[in-house]
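In: make a model of this:
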Amino acid sequence: MNARVAHYARLASISADTVEGLSIEQIESGLRSGAFTCQQLISAYTARIEAYDQQGPMLNAIINMNENAKAEAAELDKKQRSGAALGAAHCVPVVVKDVINTDDMPTTNGSELFKNWIPDSNATVINRLEEQGAIVLAKTNLDDFAAAVYGISSLKSAMKNPYDLTRTVGGSSGGSAAAIAAQYAPLAIGTDTGGSLRIPAALTGVVTIRPTMGLVSAHGIFPRALTQDTAGPLAATVKDAATGLDFIAGYDPADPVTARSVGKIPAEGYASFAKGGRLDGVKIGLVTGGLAIWGDQPKGPVVALLRKAAEDIEALGGEVVEIAGPPKSLLGGSSVITFESARDVNKFLAEQGGNVPVTTFRGLYDSGKYSPYAKESYDREIKIDPDALNNNVDYQRSLAMRTALQDWTLDTMAKNGFAAIAYPSSAQLADLIGKEQAGLFSRWSENTGFPAISVPMGYAKSKTGTYMPANIEFLGRAFDEPAIIHIASAYENSTKKRVEPALPEIATLATP
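Out: So this is what the prediction gives:
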């Protein structure tokens, strides 16, 4: 029994304070040893959300709580007492981005239009989690329909950064990232089409993995562009993020793209590669600028942290070689979100049954029930004829550019012997709420479909004097998640850069 679990064994019960810092492994160990029950664990995390989300710092990371969570926990406790086999995710509390369908609670997509909509069926990732015993504790806030990266929804307004309540969490998976930073759960599931996992992870100092396209099913998730959309885990550590990937990865007949993953998933699981250790013989390319749409800041505080991270990697035996990033024409011309959005939303809505609030992208657009930030995207996307993409020269050019970017990346890695390429997920710290975040380096992974892991690399002083987190991102070849998980874990374990945000004591927030 490890020290933390032994500590819980001496407690009358687990609490909203004592769940702080618990890993998935520690949760599983504590449950199986009898240090606490599933009901006690779920009650503790629920109390923590109640303490921090709508009172005290009012992080606004959560849209809806799962009212059945405690009953589900009671059933899992009953199952454990009976001696039945327990799932790999037994009683793991998970918070889920609210574009992921759940058939027992609303999936709002962050919009008033879908506020009360309960889908007929779960997304595949939800079924996978629940089949393994996980409990969906809550649905998290997000930019409307995942169509922006401001960290603001029209339904629940702005999410707040736990490190500085005046600053953004980014988007669109901002609620999921903030929930992990504030330790509402050990695991969150978000989505990423154009940086929506890695941007908020970097701005809130948590770990995320954007998987290879085809590793995780997109079935039952409101789409942005299906050739770039993927779900992925967020967690406080590389091992917990890798464990989350183990829970949700694999072939799904409802999403034929996942057939690419057959034979590519390691039998020992992704978490087994999060074992720390050295990086002897591992060569990594380092890109410090030229990737952001705007606001690179090559001499800013984030790049200074990146160079220190490179030194730390070399201290582990790795070799870091600074290189230039891809030609801007490839990086900038290979996104297909604008082209695919209307087509993929139409298909998704047509599959949702009779109770869906609107049935077409045009109906969604005309409703106007989304934030002005999402409108910036939708105003572009409504101009695209979704039925004429085969004849859309600009779309076909972007697809060709994607292939060229993939080839450029693989060729660069092969010529230099790189196991991964590293860069900051964002070259600038979290900006003030409502500002357009500058310095985002997130396009390389989504425009190639290659996997990336974003992990904390330290903190820098903002213009207002608060210390804000920054992340390093490691990009790998398709289905080479084990390699980048190993690199990120070795770096994380040796540097221990992550520091939890200084939230107020829960006792001081208690309502009289």
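In: make it CA atoms for all contacts and neighbour counts henceforth
Out: Will do.
In: quick test: name the residue nearest the centre of this structure.
Out: What sits nearest the mean C-alpha location of the chain, by CA atoms, centre = their mean, is L197, with 3.6 Å.
In: for that one, give its distance to A182.
Out: 16 Å (CA to CA, to the nearest Å).
In: now swap in P57 and tell me
Out: Going from P57 to A182 by CA to CA gives 10 Å.
In: got it, and S272?
Out: 26 Å.
In: quick one: which of these two has more around it?
Out: It is A182, of S272 and A182, that has more neighbours when counted by other CA atoms under 10 Å, with 26 against 15.
In: what sits closest to the more buried one if chain neighbours are left out?
Out: In this structure, A182 finds its nearest non-sequential neighbour in P162, 6.5 Å apart by CA to CA, 6 or more residues apart in numbering.
In: longest single helix anywhere in this protein?
Out: Determined from DSSP state H, the single longest helix within the chain is helix 393-416.
In: quick one: buried residues of that one?
Out: For helix 393-416, a neighbour-count test (16 or more other CA atoms under 10 Å) marks 395-396, 398-399, 401-406, 408-409, 412-413 as buried.
In: this one as well, want them side by side:
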Amino acid sequence: MVKSAWKKTSYLLLTLVMTTVLPFSAAASNSAASEKNKHLDLTVATIPDIQKALHTGQLTSQELIQYYLKRMDAYDQKGPKLNSIIYINPHAMEEAKKLDEERKQKKIRGPLHGIPIILKDNFDTADMPTTGAAQALKGSIPPDDAFLTKKLRDAGAIILAKSNLHELARSGTTVSSLAGQTLNPYDLTRTPGGSSGGTGAAIASHFAVAGMGTDTVNSVRSPSSANNLVGFRPTRGLLSRDGIIPAALTQDTAGPITNTVTDAAVMLDVLAGYDPADIETAWSVGHIPKTYTDSLKEDGLKGKRLGVLKTLFGSEAKHQEVNQVMEQAIEDLKKQGAEIIYLDVPELDVDKLASETDVQVYESKPLINNYLETLGEDAPVKNVAELLAAGVHPTIEQGLKDAQALENPMEMPEYKNRLVKRQENRDLVMKVMADQQLDALVYPHQKELVVKIGDSQTGRNGMLAAGTWFPALTVPGGFSTPTVTAPLGVPVGIEFLGRPWSEPTLFEIGYAYEQATKHRKMPHSTP
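Out: Here you go, the predicted structure:
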């Protein structure tokens, strides 16, 4: 078991590692790099680009790890002090060396061979702590990897670090009792969204090639919107939830957080599939294409019918910055050949959806208790009662107390009524899309900009996907007006929602929009 000073120790190990490998710094990648590296800009390179460089010997995985470790060292606890990383894998360089040797022997594990990935710290890792960013779980190491952790490793990925999250993935501003507040690299006065905000801030700042988050209501797509990234919430059952600290399994899913739609498609190729330990994934059989990358078409918007869901746009002054970005985004969609249909469906107001269908309070206690049991005798706490007694961040305390107070919550009539209402909403969305012959719905992921630190995030539209189990892809839509604290402006994400198992269609739409607009830019605070 890792001792209490494990975070400090991991940074010490980082410093030691950085003195023993060939230099490949952020600056070197752009200016004074060696001849073999000078043409590869890792700030814009996709996973296939990096794999090509690795295959040709232009780059090694060890150099790649070194590059990202140096960026973490410069920006996470120094410089802007983003505070996005909880734990750094002390064996990352050793793993990279092994993968480099395998590559020389033409033993390629998969599409992520030698690629550094950051995991939100609610994915089980048998060789590193998994804490949910809770002080009460500090140093807790699960008995085995989460199913998706194993899939990533089997595909050759290196789990470089574990990232901060809003404690136990229960809210949207990424603050926790274990690691504190993570900052948004585009505006250091704002949050990075949440709950997967640590992954969002880290990937936006190029601390790894790609990352993983979880999404119970908004939590993959919120930090993607707030950090100018691509976030994907898949159809329920496409990705396993086994070995992930749960919030509400009715709504929980994992999803990639990446710089590009290409990388999201590559990640989904690795992650999707049946897991006998998660019965919901049985529904994915027959719905997974040979590769999602076949859908990456620059003309993917041509002929698509997109329904702009006006219900999910705000009308107050605080919403106008987002609305302006969305107006331009809609024009860009039209220019790429999409047909736009404006819709007003009051029944799909997200506040209404949340109040009628969110089941977190009913599922939290039994699911968290069950997860803690899987940790065995070494579990720092055994149940929600002990978790509360040990202390949690004030932003999630009342919610856990409400959950703890319920006896047999999943047998309560209100819980069952909410499950019925969810099905009614699924039918409604399917009817709207069928009546209008739509390929996808379109709306801003957040009606208003990501909030200042200390405020609660309102106006998020993630419940539409979370409450219906439909897939949703969030991509960079542009920026608000630049300010002193946000020199580029604050990122705004545009979201596309499709029918169940329509991931290929969403990738067609998202990729075509991304290639036509190219809104992805590096944060000013992490050059």
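In: quick one, what contacts the corresponding residue of structure 1 for L178 of structure 2?
Out: When structure 1 is aligned by TM-score structural alignment, the residue opposite L178 of structure 2 is L155. L155 of structure 1 is in contact with G110, S111, E112, K115, D144, counting by CA atoms under 8 Å, 6 or more residues apart in numbering.
In: C-terminal to the longest helix of structure 1, what's the next element?
Out: Once helix 393-416 of structure 1 ends, the next helix or strand along the chain (criterion: DSSP states H and E) is strand 420-424.
In: that next one vs structure 2, average distance?
Out: When structure 2 is superposed, strand 420-424 of structure 1 averages 0.5 Å from its matched positions, counting by mean CA distance after the TM-score superposition for structure 1.
In: one more: stretch 73-80 of structure 1?
Out: Superposing on structure 2 places stretch 73-80 of structure 1 at an average distance of 0.9 Å from its equivalents, by mean CA distance after the TM-score superposition for structure 1.
In: residue range for that stretch in structure 2?
Out: Aligning stretch 73-80 of structure 1 against structure 2 (TM-score structural alignment) gives residues 96-103.
In: residues in contact with the matching stretch?
Out: In contact with stretch 96-103 of structure 2 (CA under 8 Å, 6+ apart) are residues H55, T60, S61, Q62, I65, I108, H113, G114, G156, I158.
In: next one: the third one from L178 of structure 2, what distance?
Out: It refers to S61 of structure 2. As judged by CA to CA, S61 of structure 2 and L178 of structure 2 stand 31 Å apart.
In: what residue in structure 2 is paired with A404 of structure 1?
Out: Counting by TM-score structural alignment, A404 of structure 1 corresponds to E424 in structure 2.
In: residues contacting the nearest residue to Q423 of structure 2 once chain neighbours are set aside?
Out: Using CA to CA, 6+ apart and skipping the chain neighbours, the partner closest in space to Q423 of structure 2 is T468 (7.2 Å). Applying CA under 8 Å, 6+ apart, one finds that T468 of structure 2 lies in contact with R422, Q423, N425, R426.
In: re earlier: common neighbours of P57 and A182 of structure 1, please.
Out: With CA under 8 Å, 6+ apart, P57 of structure 1 and A182 have common neighbours P162, L503.
In: show me the contact partners of stretch 10-26 of structure 1.
Out: So stretch 10-26 of structure 1 is in contact with 2, 4-5, 8, 35-36, 40-41, 43-48, 92, 183, 186-187, 240, 506, going by CA under 8 Å, 6+ apart.
In: try 6 Å this time
Out: A44, Y45, A47, R48 (CA atoms under 6 Å, 6 or more residues apart in numbering).
In: out of the contacts of stretch 96-103 of structure 2, who's the most crowded?
Out: Neighbour-wise, the contacts of stretch 96-103 of structure 2 (other CA under 10 Å) top out at G114, 31 neighbours.
In: so what corresponds to that one in structure 1?
Out: Counting by TM-score structural alignment, G114 of structure 2 lines up with C91 in structure 1.
In: now tell me what touches stretch 209-228 of structure 1 from outside.
Out: 99-101, 123-124, 193, 230, 232-233, 249-250, 255, 257-258, 260-261, 337, 340-341, 345, 446, 449-453, 478-479.
In: quick one: the residue mapped onto the residue nearest to the centre of structure 1 from structure 2 and E514 of structure 2, what's the gap?
Out: Structural alignment (TM-score structural alignment) places L197 of structure 1 against V220 in structure 2. V220 of structure 2 is 18 Å from E514 of structure 2, where distance means CA to CA.
In: got it, and A133 of structure 2?
Out: Distance, A133 of structure 2 to E514 of structure 2, by CA to CA: 33 Å.
In: pick out whichever of these two has more residues nearby.
Out: Counted by other CA under 10 Å, A133 of structure 2 and E514 do not tie: A133 has more neighbours, with 29 against 19.
In: could you say which helix or strand holds that one?
Out: Short version, using DSSP H and E: A133 of structure 2 is in no helix or strand.
In: that one touches H166, doesn't it?
Out: No. In this structure, A133 of structure 2 is not within contact of H166 by CA atoms under 6 Å, at 7.2 Å.
In: now do the shared contacts for those two.
Out: Counting by CA under 6 Å, 6+ apart, the shared contacts of A133 of structure 2 and H166 are S176.
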